[in-house]
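> Sequence first, predicted model second:
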Amino acid sequence: MAHPLRAVTLDFVDSAPLRLSFTAEAAAPPEAVFRGLTDVPGWPKWFEAVSYARPTDGGKGREIRLRGGVRFLETIMAADPAERYAYRIDSTNAPGLHALLEEWRLTPSGTGTRIRYTFAVDGTAALRTVLRLGRPGLGLAFRRAVRALDRRLQAG
């Protein structure tokens, strides 16, 4: 059963008790990467952990399902073209979470894009420990997703 999380604002990305940040380079320009991020139904085609994604609330939110059964209902907090895409998790069936905000920052890098992804979370001590230990796996999943998104964008 889903449980509600604490509603946080964008500044949570800097103030969360646990922040995991990862960076990767994409050959596609920021405008194209942004379009890929905001194409919510397209996420399962490039982010292998996502099995289902659909916009909600007239495009102001998202419903995301991960492989393994975790579900999220989210509110899009920022959609700044070619710069930033961020969303807050409002409810989930994942145990131990109190608040979660994810931010994708896009910066031009030559003809491509430098992407910085931040996973800002508050949760139980046990969850924070698991996430710290799982940091390498989260980083790998992020880098794989960026490579797959980039290939998809380059293919048109």
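Arrived safely. Numbers count the residues shown, from 1 in each chain.
> alpha carbons only for contacts and neighbour counts from here, please
Will do.
> which residues does the residue nearest the centre of the chain contact?
Central residue of the chain (C-alpha atoms, centre = their mean): Glu102, 4.7 Å from the mean position. Listed by C-alpha atoms under 8 Å, 6 or more residues apart in numbering, the contact set of Glu102 reads 13, 86-88, 117-120.
> Now distance to Ala126 too, for these, in a markdown table please.
A markdown table is the format used below for the contacts of Glu102 (distance: C-alpha to C-alpha, whole Å):
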| residue | distance to Ala126 |
| --- | --- |
| Val13 | 20 |
| Ala86 | 25 |
| Tyr87 | 24 |
| Arg88 | 21 |
| Tyr117 | 23 |
| Thr118 | 20 |
| Phe119 | 17 |
| Ala120 | 16 |
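> here's the one I want to compare it with:
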Amino acid sequence: MAKRLRPVTAEFLAEAPNRLVSTARLRAEPGAVFAELTDDASTWPLWFREVRSAGYTGPPPYGVGAGRAVTLRGGARFVESVVAWEEPSDGGPARFVYRVEETNVPGVRAWAEEWLLTPAAGGGTELRFTIAVDAAPAVRAVLLPARPGVARSLRRAAARLDARCGVRAD
């Protein structure tokens, strides 16, 4: 059964009592990566294998306020809303942030995720992915041991994301 979570802003990413931060380097430029992240949510399972299905819940154009529905392998479901949609400009970073409005994951009170894309020295993108959660102690006890798996999953997803952007690993 889905539970409604406490609404949070992008500032929650810095304030959350529990954070998982993972990084990856992509060869694709931030604009190409941002487009893959935001243009068509239904493509996420093609590059992020833990995502079973994803999609926007309303018609384009998408941006702040857009809704998304996501199901992960294992059955976790999320209804999300976009709270920051900052496309890259003038060589600066890009940012895509969404919060979870509803989930069937027990013990969670608030949840947000951020994809921060920074131009890398020499070309490409430095990706920092943050999961910020306020949850019951039982959930927090699972988050710490999950860090290595989340980092590994992100690195694998980043390689597939690069390929979708037309960049192949050597």
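Received, thanks. As the structure is a computational prediction, the values presented were derived from the model and not from experiment.
> what about the closest residue in space to the residue nearest to the centre of structure 1 that isn't next to it in sequence, how many residues close to it?
Distances taken as C-alpha to C-alpha, 6 or more residues apart in numbering place Phe119 nearest to Glu102 of structure 1, at 4.8 Å, with adjacent residues excluded. Phe119 of structure 1 has 18 neighbours, counted by other C-alpha atoms under 10 Å.
> Trace Phe119 of structure 1 over to structure 2, please.
For Phe119 of structure 1, the aligned residue in structure 2 is Ile131 (criterion: TM-score structural alignment).
> what about the strands in structure 2?
All strands of structure 2, identified by DSSP state E, fall at 3-4, 18-26, 51-56, 67-72, 77-86, 94-103, 108-119, 125-135.
> that older thread, how far away is the aligned partner of the residue nearest to the centre of structure 1 in structure 2 from Arg152 of structure 2?
Mapped onto structure 2 by TM-score structural alignment, Glu102 of structure 1 lines up with Glu113. Counting by C-alpha to C-alpha, to the nearest Å, the gap between Glu113 of structure 2 and Arg152 of structure 2 amounts to 17 Å.
> do Pro17 of structure 2 as well
From Pro17 of structure 2 to Arg152 of structure 2 the distance is 22 Å (C-alpha to C-alpha).
> other SSEs contacting the longest helix along structure 1?
When structure 1 is parsed with DSSP state H, its longest helix is helix 135-155. On a contact count with 3 or more C-alpha pairs under 8 Å, 6 or more residues apart in numbering; DSSP states H and E, helix 135-155 of structure 1 meets strand 18-26, helix 30-38, helix 43-46.
> and these as CSV, adding mean neighbour count?
Listed next are those as CSV, based on neighbours: other C-alpha atoms under 10 Å:
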stretch, mean neighbour count
strand 18-26, 18
helix 30-38, 19
helix 43-46, 18
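> Just give the nearest non-adjacent residue to Arg143 of structure 1, would you?
Leaving aside its chain neighbours, Arg143 of structure 1 sits nearest to Ala24 (6.2 Å; criterion: C-alpha to C-alpha, 6+ apart).
> what sits against that neighbour?
Residues in contact with Ala24 of structure 1 (C-alpha under 8 Å, 6+ apart) are 114-116, 143, 146.
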